[in-house]
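Asker: here's my sequence, what's the structure:
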Amino acid sequence: MNRNWILLLVALFFLVACTPKVPKRFIQPDELEDILVEYHLAKSMASHDKDNQESSEVLQHLYVNAVLQKYGYTQDDFDSSMVYYYTNADRFQEIYERVAERLENQALILGASEGEIGKFSSLDNDGDTANIWTERRTLSLMPIAPYDKWSFVIDADTTYRKGDRFLMRFMSDYVFQDGSKNTILYVAVTYDNDTTISRNIHFSSSGLTQLNIPEYDAANVKQIRGFFYLKGDRDRSTTTRLLFIDNIQLVRFHQQRFESNDEIEKDSLSSDSL
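Answerer: Got it, this is the predicted structure:
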């Protein structure tokens, strides 16, 4: 066998051998991924079960427990595993990226296709009311740098008009064992006369969040940028603190154009003369 191939095989062997394995007392990565997908779907189902007399919080607890029982784990098993992965942020981020992709494909995360959040879901990026969001629709944040912040930039095109206003909206789900919940959404719209209009909002609960950016009709939109930032303690936490954001939308509304009184009066006279 070629000497270079032998060296390559030896290097691959040591790479695999040196990759840290998850201790057996914790849920293994592939199974945790499956559980987390069903975990979020269960919470979504509970929040939309209008026929049940129990509160949404109680229902979510029951649905999530049913998922854990299906896989043969207790809440303590799940919590301790989440803490382990949380303290190994790189590995945890990889798992949640796959979870987000699977949930995105199913289009069911947190009621994305139902209720209030769904009314703009079918819009394309054209028309008087349009969903112009071109970035990823799903993300997860942890209060550990660099996983505590996610930025976005959207460049305007010819479909934008003077006087457009914007609405940023999304669903959020906090998975916190303890600690305060505080996330900032910042959005800034820059115009071609160098004017910038910015808005920000703090949100600390799961559910639908919306942020309005008012119209400005003195110039054309040049760019929209912003970020999500999950604030946390300076010291690295040993308990799970995770924010899952889904179905992000940025809705653009063209300004309604009404006829002047003179035009309305002129049309009225024309109609009367017929």
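
Asker: every contact and neighbour count from this point should use C-alpha atoms.
Answerer: Will do.

Asker: quick check: buried residues in the one helix or strand Glu101 maps to?
Answerer: According to DSSP states H and E, Glu101 maps onto helix 89-106. Neighbour-count burial for helix 89-106, counted by 16 or more other C-alpha atoms under 10 Å, picks out 89, 92-93, 95-96, 99-104.

Asker: so which of the residues you listed is the closest to Ser56?
Answerer: Ser56 lies nearest to Leu103 out of those, by C-alpha to C-alpha, at 21.0 Å.

Asker: shouldn't Pro20 be within a strand?
Answerer: No: Pro20 is assigned coil when assessed by DSSP: H, G, I helix; E, B strand; the rest coil, not a strand.

Asker: what is the neighbour count of it?
Answerer: Applying other C-alpha atoms under 10 Å, we find 8 residues neighbouring Pro20.

Asker: quick check: the gap between it and Asn88.
Answerer: 11 Å (C-alpha to C-alpha, to the nearest Å).

Asker: returning to that earlier point: need the buried residues of helix 89-106 in a markdown table (columns: distance to Leu36).
Answerer: Putting the buried residues of helix 89-106 into a markdown table (distance: C-alpha to C-alpha, whole Å) gives the following:
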| residue | distance to Leu36 |
| --- | --- |
| Ala89 | 16 |
| Phe92 | 11 |
| Gln93 | 13 |
| Ile95 | 9 |
| Tyr96 | 8 |
| Val99 | 7 |
| Ala100 | 10 |
| Glu101 | 12 |
| Arg102 | 10 |
| Leu103 | 10 |
| Glu104 | 13 |
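
Asker: to check against the first, give me the structure of this:
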Amino acid sequence: MKTKIFVICYLFLIGCSSDKEVPNDIIKQDKMVAVMLDMYLAEGKVNNMRLSRDSSLAIFDVYEDMLYKKHGVIDSVYERSMSYYYDHPDMLETIYESVLDSLNLKQERLKEKAEDPEDDKAEPKKEDEQGKTLEVKKDDAKVEGDKKDNKKE
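Answerer: Model prediction:
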């Protein structure tokens, strides 16, 4: 009797345990987020071109191939990974949350950049002997230039 209860409890625990280990032939979650983020951005670019459906699909196929190469992913592995994550909705939800957060962050940064045009007029930067980045003000650059001109005379 005790053996039966033990076996039932053991099977119950194994059946309820969440297997978060992703198989080797599946793209890991963090890389999947990066690939999907780029895919959504590419899809948005193509949609903004306002082309016919056939032209949009042809252009997106080119983008898609470039993204697979960029991330070092094969299209069949990507498709298999998407199927795997569809079968594991808790993992897929985590991926989509990360993609959505990243898209929202990009959108906020674009809004900030659009609101603050002074960022485009950033001061030039220069490195010192130790490789540290120094900001160079336009007035300082002019003074240094004037000093060089004075030495030539």
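
Asker: TM-score for these two?
Answerer: Once the chains are laid over each other, their TM-score by TM-score structural alignment, normalised by the length of the second structure reads 0.53; 93 aligned residues with a C-alpha RMSD of 2.9 Å.

Asker: can you check which part of the second structure the very next helix or strand once past the helix holding Glu101 of the first structure sits on?
Answerer: Once the chain leaves helix 89-106 of the first structure, the next helix or strand it forms, by DSSP H and E, is strand 129-131. The counterpart of strand 129-131 of the first structure in the second structure, using TM-score structural alignment, is absent.

Asker: next: stretch 227-236 of the first structure.
Answerer: The aligned range for stretch 227-236 of the first structure in the second structure is empty, by TM-score structural alignment.

Asker: what about Ile5 of the second structure, distance to Met36 of the second structure?
Answerer: Counting by C-alpha to C-alpha, the gap from Ile5 of the second structure to Met36 of the second structure is 46 Å.

Asker: same question for Tyr63 of the second structure.
Answerer: Tyr63 of the second structure sits 13 Å away from Met36 of the second structure, taking C-alpha to C-alpha as the criterion.

Asker: the one helix or strand Met45 of the first structure maps to vs the second structure - mean distance after superposition?
Answerer: Element membership for Met45 of the first structure (DSSP H and E) is helix 29-47. Mean deviation of helix 29-47 of the first structure from its aligned counterpart in the second structure after superposition (mean C-alpha distance after the TM-score superposition for the first structure): 0.8 Å.

Asker: could you tell me where that helix falls in the second structure?
Answerer: Under TM-score structural alignment, the match for helix 29-47 of the first structure in the second structure covers residues 29-47.

Asker: so what's the gap between that stretch and the chain middle?
Answerer: Taking C-alpha atoms, centre = their mean, to the nearest Å, one finds stretch 29-47 of the second structure lying 7 Å from the centre of the chain it belongs to.

Asker: what comes up buried for that stretch?
Answerer: For stretch 29-47 of the second structure, by 16+ other C-alpha under 10 Å, it's 29, 32-39, 42-43, 46.

Asker: same deal with stretch 10-28 of the second structure?
Answerer: The neighbour-count check on stretch 10-28 of the second structure (16+ other C-alpha under 10 Å) flags 26-27 as buried.

Asker: any residues touching that stretch, and which ones?
Answerer: Residues outside stretch 10-28 of the second structure that contact it (C-alpha atoms under 8 Å, 6 or more residues apart in numbering): 77-78, 80-81, 84.

Asker: how about the most centrally placed residue in the second structure, what does it touch?
Answerer: For the second structure, the residue nearest the mean C-alpha position is Ala34 (3.8 Å; C-alpha atoms, centre = their mean). Going by C-alpha under 8 Å, 6+ apart, Ala34 of the second structure touches Val99.

Asker: same thing but 10 Å
Answerer: Going by C-alpha atoms under 10 Å, 6 or more residues apart in numbering, Ala34 of the second structure touches 67, 71, 95, 98-99, 102.

Asker: I'd like those residues written out as JSON lines, with distance to Lys111 of the second structure added.
Answerer: Output for the contacts of Ala34 of the second structure, formatted as JSON lines (distance: C-alpha to C-alpha, whole Å):
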{"residue": "Leu67", "distance to Lys111 of the second structure": "26"}
{"residue": "His71", "distance to Lys111 of the second structure": "27"}
{"residue": "Ile95", "distance to Lys111 of the second structure": "24"}
{"residue": "Ser98", "distance to Lys111 of the second structure": "20"}
{"residue": "Val99", "distance to Lys111 of the second structure": "18"}
{"residue": "Ser102", "distance to Lys111 of the second structure": "14"}
